[in-house]
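Asker: Below: sequence and its predicted model.
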Amino acid sequence: MTALEIVQEYYSSFNQKDWNGMLVLLHPDVRHEPNQGEARVGTEKFTEFMQTMDESYDETLTDLVFLTEPTDTRVAVEFIVNGVYKKGEAGLPEAHNQTYRLPAAAFLEVKDEKISRVTTYYNLPLWIKLVSE
């Protein structure tokens, strides 16, 4: 599989809420660089992150645009996050099933046919505004 196909399958699994389908595409030493906070390294840390996300948010990604480069090792993807904020997290507004639509992007690196890095960007102050209205 190409890097593009691997990343497309990863996001397809995300939209199907097939967490195991996502995890099998990750390199054991995957580096997850979130928009805020410290990077997480390894599938165990990524699994913990996904469990928290699943408890707190119900999200589907739409309008995905994938961009690749000639070495077939990196893929960028731009998308809209369509979500429901189900459970509050420390330092964030209280959750009561607010809905939101938020533009976001991610940069992924593929090594040995596994995703070895996921870096995600979005506008956190805009998200806070959307769930606070």
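Answerer: Received, thanks.
Asker: alpha carbons only for contacts and neighbour counts from here, please
Answerer: Fine.
Asker: Need the residues that contact the longest strand seen in the chain.
Answerer: In the chain, assigned by DSSP state E, the strand with the most residues is strand 98-111. For strand 98-111, the surrounding residues in contact (CA atoms under 8 Å, 6 or more residues apart in numbering) are 3, 7, 27, 72-86, 115-123, 126-127, 130-131.
Asker: another structure for you, compare them:
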Amino acid sequence: MDTKDLISAYYAAFNAGRTDEMLTYLHDDFEHHVNEGQIRRGKEMFREFNAGMTRNYKEFLSDIVVFANDAGDRAAAEFVVNGTYLNTDEGLPEARGQTYVLPAGTFFTLRDGKIARVTTYYNLADWTRQVSA
């Protein structure tokens, strides 16, 4: 599977709610660099992150555009997060079923045909403003 197809499959699994399938695309030495947070290392920490996200948010990514370098070891994606805030996440505003639309982007490092690093960026202040309105 080429790099763009791998990233597209990763996001297709996300949009379908198949977070366990997302793990199959990850390298054993995986790192998740969180927007304004600590680095999560390993598939198990990513599984726990996904469980929390599934509990607190319902999200669908639209307008996904995937870019990859010629070597296939670096990639990026730009997309729009269309979400509903279901349950209050620790340290964040109270959830009341608010909806939000948030532009975001992710950078990827690939190794051995798998995703070794995911770094996602979004504007937390914009999200907070939307769910606090």
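Answerer: That came through fine. These numbers were taken from a predicted model, which means no experiment stands behind them.
Asker: circling back to that earlier point, show me which positions of the longest strand of the first structure end up buried.
Answerer: Using 16 or more other CA atoms under 10 Å as the test for burial, strand 98-111 of the first structure gives Gln98, Tyr100, Arg101, Leu102, Pro103, Ala104, Ala105, Ala106, Phe107, Leu108, Glu109, Val110.
Asker: the helices in the first structure, which residues?
Answerer: 3-15, 19-23, 43-56, 124-132 (DSSP state H).
Asker: Stretch 5-12 of the first structure vs the second structure, mean deviation?
Answerer: Taken over the aligned residues, the distance from stretch 5-12 of the first structure to the second structure averages 0.5 Å (mean CA distance after the TM-score superposition for the first structure).
Asker: Run the chain-centre distance for that stretch.
Answerer: Distance of stretch 5-12 of the first structure from the chain centroid (CA atoms, centre = their mean, to the nearest Å) equals 12 Å.
Asker: thinking again about what came up before, how distant is the longest strand of the first structure from the center of its chain?
Answerer: 5 Å.
Asker: just stretch 75-91 of the first structure next, same as before
Answerer: Between the centre of stretch 75-91 of the first structure and the centre of its chain there are 8 Å (CA atoms, centre = their mean).
Asker: Would you check the span in the second structure matched by that stretch?
Answerer: Aligned by TM-score structural alignment, stretch 75-91 of the first structure falls on residues 75-91 of the second structure.
Asker: buried stuff in that stretch?
Answerer: For stretch 75-91 of the second structure, burial by neighbour count (16+ other CA under 10 Å) applies to Ala75, Ala76, Ala77, Glu78, Phe79, Val80, Val81, Gly83, Thr84, Tyr85, Leu86, Asn87.
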